[in-house]
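**Q** I would like to see how this sequence folds:
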Amino acid sequence: MTLTSEQPPRVVLIVDDNQDAADMLASILELTGYEPKVVTKSTSALDYAAREVPFAACLDIGLPMMDGCELARRLRAVPGWDRVLLIAITGYGHVADRERSRAAGIDHHLVKPVPFADLEELLREAI
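**A** Presented below is the predicted three-dimensional model:
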């Protein structure tokens, strides 16, 4: 499903230290009507969060310096971010990893490689 011109753009923050992976996801999201914003560092995501509240955020869990779970906890503490859809997109797929994501405030935990249809379904359901 793509968004129609009658629908407002839905901003999706992408936080991934792999620039190529982030850019690829951003391109696909843009083609389907979303407005992606890419950052490659947790600190940049927190700076963004202080200024903007997106519709959703896709977080890599294996970020350096501050992992995606700690980032999620900090994002949830920012005013307005309690209603942002947080989706982990990660290589960590064990039950303990999923539980850790959930405890950090992440709504959905997807394991790479993620079929775009799975991500789009989560985004569409949240609209």
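**Q** CA only for contacts and neighbour counts going forward, please
**A** Noted.
**Q** could you pull out the helices for the chain?
**A** According to DSSP state H, the chain carries its helices in the segments 19-31, 42-51, 68-76, 95-103, 116-126.
**Q** Serialize the ones you listed to TSV and add fields for mean neighbour count.
**A** What follows is the helices of the chain, written out as TSV (neighbours: other Cα atoms under 10 Å):
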stretch	mean neighbour count
helix 19-31	15
helix 42-51	16
helix 68-76	21
helix 95-103	15
helix 116-126	13
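**Q** Using JSON lines, please lay out those together with distance to V84.
**A** Formatted as JSON lines, these follow (distance: least, Cα to Cα, whole Å):
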{"stretch": "helix 19-31", "distance to V84": "17"}
{"stretch": "helix 42-51", "distance to V84": "11"}
{"stretch": "helix 68-76", "distance to V84": "8"}
{"stretch": "helix 95-103", "distance to V84": "14"}
{"stretch": "helix 116-126", "distance to V84": "10"}
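**Q** how about this one, so we can line them up?
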Amino acid sequence: MAKSAEQPASRLPRTGLDGRRVLVVEDNRDGLETLLALLDMLGYEVAGAADGGEALEQARRFRPNVVLLDLGLPVMDGLQVARTLRKDETFADVYIAALTGWGAEGDRRRTAEAGFDAHLTKPVDLAALEQVLARATARET
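**A** Model prediction:
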């Protein structure tokens, strides 16, 4: 994976776009590595997870500003991960975007009900991804 989140969140260096941290949760290793590398090149501090359980562990350690979350994950699906994050006050302001191959209206409704802020379908368009990241950043200010 790209940059790791081994240190507690309070000791993480503030780099990239004012320390904006993005957690990418994707069970396809190639897709995960590609997205981590792209976001790193765009100046974000990044961490990755390959399943729902690991996503929650990484979120607690890494304290992301944004979570790009696949829905069809092993251990715990993306909807469950989002609901779990939304129940925790620590993550109340985290911007959660679905990044999934599931793009039907019913899928979009389920992500909204689970607390997602945005829904992107794969293969993700770079402009759409940048718009979501810009909205997440604008919400923080």
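**Q** quick one, which of the helices of structure 1 is nearest to D82 of structure 1?
**A** Judged by Cα to Cα, the one of those that comes nearest to D82 of structure 1 is helix 68-76, at 5.3 Å.
**Q** what stretch of structure 2 does that closest one fall on?
**A** On structure 2, the counterpart of helix 68-76 of structure 1 by TM-score structural alignment is residues 78-86.
**Q** Enumerate every residue touching the spatially most central residue of structure 2.
**A** In structure 2, the residue lying closest to the centroid (Cα atoms, centre = their mean) is V67, at 1.8 Å. For V67 of structure 2, the contact set (Cα atoms under 8 Å, 6 or more residues apart in numbering) comprises 22-25, 94-97.
**Q** That one matches what in structure 1?
**A** Under TM-score structural alignment, V67 of structure 2 pairs with A57 in structure 1.
**Q** Quick check: closest non-adjacent residue to that match.
**A** Spatially, and ignoring its direct neighbours in sequence, A57 of structure 1 is nearest to L13 (4.4 Å; Cα to Cα, 6 or more residues apart in numbering).
**Q** Quick check: that neighbour touching K41?
**A** No. With contact defined as Cα atoms under 8 Å, L13 of structure 1 does not count as touching K41 (11.9 Å).
**Q** neighbour count winner among these two?
**A** More neighbours surround L13 than the other of L13 of structure 1 and K41, with 25 against 20 (other Cα atoms under 10 Å).
**Q** residue contacts, that one?
**A** 36-39, 54, 56-58.
**Q** What's it aligned with over in structure 2?
**A** In structure 2, L13 of structure 1 lands on L23 (TM-score structural alignment).
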